[in-house]
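Student: One predicted model, sequence on top.
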Amino acid sequence: MPRVPFVPILTAPTAAGKSALAVDAAAALPAGRVEIVAADAFTVYRGLDLGTAKPTAAERRGVPHHLLDVVDVTEPYDVARFVAEAEATIGAVLARGNVPLVVGGTGFYLRALCRGLPTTPPADVLVRADVERDLAERGLDSLLAEIAAVDPAEERRMERNPRRVVRAVELLRRTGRLPGHYPLRPPAFAYDVIAYARPAADAEARIAARTLAMLRAGWPQEAAWLAATVDPDAAPHPTVWQALGYRDALAVHRGQLGREAAAERIALATRQYVKRQATFIRTQLGAPLDTPDGAARRLAAVLAALAGAV
């Protein structure tokens, strides 16, 4: 397999235009020389298209994309599977003599790819069932308190993600250790993270416009299809219903919320998420946030150099 000194990663907070920037940079090289590997916890699901701002058919025709539409919404998908499939995909792209470009904003996917996965034992279904029962009866904060009593940093690292919290508590009760207490398996490749963010006013305007456009384009109908396929009220909360905005889009479909009101709620939640993503990129990925133009220039130079090396 051809080797490269590193695999580039392009990341930015949501609604920053990562897909378009990546496709433009890839399109500057001969067709097919750059292949994009998506790093997003929700674009892996078939059928979640509008609400996840999945790359368009035109973008995918121009540049090969991988790890989109990998599983049905009824199937599980986690960070361990992502890392295994991403590393296999990167290896296959290199074997074809092309340049892999990882693009996405799911921070814990990118961190696991760059640093490696914890060597945690497989899940115990009986212990997990007990934890899920506690989640349904006592709530998320009770489980987070259980984690914080042992390691407050690990509690913060959960980011209030119910699925991650359940896994952490399951491990804690079985082994006395949390996921972050296990050593890491070395990553298969070295990575160079190119990150950027838009100025606050620009980001806010983009989020507002994109959210309203997605709702007008059929997001409420997509959310209704999802609700008919996966019960949004199941316990523990299904992973797919953790995707930003889908519950509000469903409320629009059911006539419980007006489109403009939903757009305002989703935009607010998105702005809050963008701030958390920016902090994660800086602190957990160790990447400074460039301007969009600066990131585009750097990415173009990196891709051109790597294309000459493989």
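Tutor: The structure has been received and is ready for your questions.
Student: For the rest of this, base every contact and every neighbour count on C-alpha atoms.
Tutor: Noted.
Student: I'd like the distance between Ala84 and Asp141.
Tutor: Going from Ala84 to Asp141 by Cα to Cα, to the nearest Å gives 31 Å.
Student: Let me know the next secondary structure element after the host helix or strand of Ala208.
Tutor: Using DSSP states H and E, Ala208 sits in helix 200-216. Remark: after helix 200-216, the chain's next helix or strand is helix 219-229, criterion DSSP H and E.
Student: Can you list the buried residues in stretch 128-136?
Tutor: Arg128, Val131, Glu132, Asp134, Leu135 (16 or more other Cα atoms under 10 Å).
Student: Now those residues in a markdown table, please, with extra columns for distance to Arg164.
Tutor: Converted to a markdown table, these look like this (distance: Cα to Cα, whole Å):
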| residue | distance to Arg164 |
| --- | --- |
| Arg128 | 11 |
| Val131 | 12 |
| Glu132 | 11 |
| Asp134 | 14 |
| Leu135 | 12 |
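Student: how about the residues you listed in TSV, adding secondary structure and distance to Pro100?
Tutor: Formatted as TSV, the buried residues of stretch 128-136 follow (DSSP: H, G, I helix; E, B strand; the rest coil; distance: Cα to Cα, whole Å):
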residue	secondary structure	distance to Pro100
Arg128	helix	37
Val131	helix	39
Glu132	helix	38
Asp134	helix	42
Leu135	helix	40
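Student: for those, which one is nearest Asp192?
Tutor: Nearest to Asp192, judged by Cα to Cα, of the buried residues of stretch 128-136 is Arg128 at 36.2 Å.
Student: Please verify my assumption that the closest one contacts Arg173.
Tutor: No - assessed by Cα atoms under 8 Å, Arg128 is found out of contact with Arg173, at 9.7 Å.
Student: Kindly check the end-to-end length of stretch 278-293 for me.
Tutor: Stretch 278-293 has an end-to-end distance of 17 Å (criterion: Cα to Cα).
Student: Could you do stretch 111-127 as well?
Tutor: 27 Å.
Student: Now do the helices in the stretch 151-300 of the chain.
Tutor: 152-157, 162-175, 200-216, 219-229, 246-253, 259-283, 292-307 (DSSP state H, counting those that start in this stretch).
Student: The structure to be compared is supplied as follows:
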Amino acid sequence: MPEAVATRLIAPTGPGIAEAAALLRSGALVAFPTETVYGLGGDARSDLAVARIFAAKGRPRFNPLIVHLPDLAAAAAVAHFSPEAERLAAAFWPGPLTLVLPLREGAGLSPLVTAGNESVAIRVPAHPVAQALLRAFGGPLAAPSANPSGKVSPTRAAHVLAGLAGRVAAVVDGGPCAVGLESSIVALDPPRLLRPGGLPLEAIEACLGGPLASDPDPARPLAPGQLASHYAPAAALRLDAQAPVAGEVWIGFGAPVSGGALTLSASGDLVEAAANLFHALREADALAGPKGRIAVSPIPEKGLGRAINDRLRRAAAPR
């Protein structure tokens, strides 16, 4: 366990952003909001800062980190962009898309960021607080989700504090995350989907003009979110449940179910469901307790439903 620190909650104001950037420049860790989930930021050029990210999360060292940058020009200084990568960046950056691309020689990133791979996962976030922090900091930020490794991802500052208080210097409170699912991760040459996420598969394939292959490799991940067990609450999950049984906490989708306390979206809206997923899992976990059970209604396997189901399957996987 890393040595405990006093975690500060910082407002997303000009002085607050300047304070957060100064902490990052000192090698400290700062959690900040993106449109997907809260990220745990550290200087991607510093071995010490990146090592602190792994220690704070309890994260396996073979699991690479996403590097956050303010724009395409900054990203191109770190990675080689093919024409397909440039097309995706032009269409979806800033936004919830991560690209895994060949690492440029002399990029200056800590080798801990890439976990020994010759590629790097990079993203340009859209959230105005993330953008302001990146520009104030003036460099690349390694930023996995700001939660203990394998646990439910944070979409509010309170979620970050619940899991990482005492392990990080500060949390910039930018309110709830709008997308609520981690970014979609795409590798190229050939194009393949490493992780479904906040950008629907259909939009990516339409931009590329062809289908994406699926290429998960939990034994040697190229990007975060590929481990078989991930995003896990303490309670056990039962998926594709048509109704709860005695003792289960119910998370519904669509029309409310009799006795159901929680729903991802009463109207069956997948965008709303994605934004609510991790908060609903946390609420259900608190109601169920560590030895309880959670039942989750079926989610359509289309659009953002693919990413929602991916997170649920990993959350329900044996640990």
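Tutor: That came through, no problem. Since we're looking at a predicted model, the values are computed, not measured.
Student: TM-score for these two?
Tutor: After superposition, the two chains reach a TM-score (TM-score structural alignment, normalised by the length of the first structure) of 0.31; 148 aligned residues with a Cα RMSD of 5.9 Å.
Student: thinking again about what came up before, report all helices and strands that the helix holding Ala208 of the first structure contacts.
Tutor: With contacts taken as 3 or more Cα pairs under 8 Å, 6 or more residues apart in numbering; DSSP states H and E, helix 200-216 of the first structure sits against helix 259-283.
Student: Go through the helix it packs on and flag the buried ones.
Tutor: 259, 262-263, 266-267, 270-271, 274, 277-281.
Student: and the residues you listed as CSV, adding distance to Ala223 of the first structure?
Tutor: Compiled in CSV, the buried residues of helix 259-283 of the first structure are given as follows (distance: Cα to Cα, whole Å):
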residue, distance to Ala223 of the first structure
Arg259, 13
Ala262, 13
Ala263, 14
Ile266, 14
Ala267, 17
Thr270, 17
Arg271, 21
Val274, 22
Gln277, 24
Ala278, 27
Thr279, 29
Phe280, 28
Ile281, 29
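Student: Whichever strand or helix holds Asp130 of the first structure vs helix 162-175, what angle?
Tutor: Using DSSP H and E, Asp130 of the first structure falls within helix 125-138. In terms of direction (axes from the mean of the first three to the mean of the last three Cα atoms, to 10 degrees), helix 125-138 of the first structure departs from helix 162-175 by 120 degrees.
Student: got the contact list for helix 125-138 of the first structure?
Tutor: For helix 125-138 of the first structure, contacts defined as Cα atoms under 8 Å, 6 or more residues apart in numbering pick out Ser142, Leu143, Val166, Arg167, Val169, Glu170, Arg173, Arg174, Ala235, Pro236.
Student: Just the buried ones from those residues?
Tutor: Leu143, Val166, Arg167, Val169, Glu170, Pro236.
Student: Could you dump these into CSV and include distance to Val37 of the first structure?
Tutor: Shown next, in CSV, are those (distance: Cα to Cα, whole Å):
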residue, distance to Val37 of the first structure
Leu143, 34
Val166, 28
Arg167, 26
Val169, 31
Glu170, 31
Pro236, 30
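Student: Closest one to Ala295 of the first structure out of these, please.
Tutor: Closest to Ala295 of the first structure, out of all of these and judged by Cα to Cα, is Arg167, at 35.7 Å.
Student: Not counting its neighbours along the chain, what's nearest the closest one?
Tutor: Arg128 (7.2 Å; Cα to Cα, 6 or more residues apart in numbering).
Student: any idea how far Glu170 of the first structure is from that neighbour?
Tutor: Look at Arg128 of the first structure and Glu170 of the first structure: by Cα to Cα, they are 5 Å apart.
Student: list residues touching both of the two?
Tutor: With Cα under 8 Å, 6+ apart, Arg128 of the first structure and Glu170 have no common neighbours.
Student: Doesn't Ile36 of the first structure belong to a strand?
Tutor: Yes - under DSSP: H, G, I helix; E, B strand; the rest coil, Ile36 of the first structure sits within a strand.
Student: unless I'm mixing things up, it is touching Ile90, no?
Tutor: No - here Ile36 of the first structure lies out of contact with Ile90, judged by Cα under 8 Å, at a distance of 9.2 Å.
Student: Find the residues that touch each one of those two.
Tutor: Contacts common to Ile36 of the first structure and Ile90, judged by Cα under 8 Å, 6+ apart, are Pro100.
Student: These two: which has the busier surroundings?
Tutor: Of the pair Ile36 of the first structure and Ile90, Ile36 is the one with more neighbours under other Cα atoms under 10 Å, namely 27 against 22.
Student: Can you report how many residues neighbour Glu35 of the first structure?
Tutor: 24.
Student: wait, isn't it in contact with Val93?
Tutor: Yes - counting by Cα under 8 Å, Glu35 of the first structure does reach Val93; the two are 7.0 Å apart.
Student: Now do the shared contacts for the two.
Tutor: Both Glu35 of the first structure and Val93 are in contact with Val99, Pro100, where contact means Cα under 8 Å, 6+ apart.
Student: Wasn't Ile53 of the second structure part of a helix?
Tutor: Yes - checked against three-state DSSP, Ile53 of the second structure lies within a helix.
Student: surely it meets Asp43?
Tutor: No - Ile53 of the second structure is beyond contact range of Asp43, at 9.7 Å (criterion: Cα under 8 Å).
Student: which helix in the second structure runs the most residues?
Tutor: Taking DSSP state H as the criterion, the second structure has its longest helix at helix 270-288.
Student: How much space separates the residue nearest to Arg167 of the first structure from Arg138 of the first structure?
Tutor: For Arg128 of the first structure, the distance to Arg138 of the first structure - Cα to Cα - is 15 Å.
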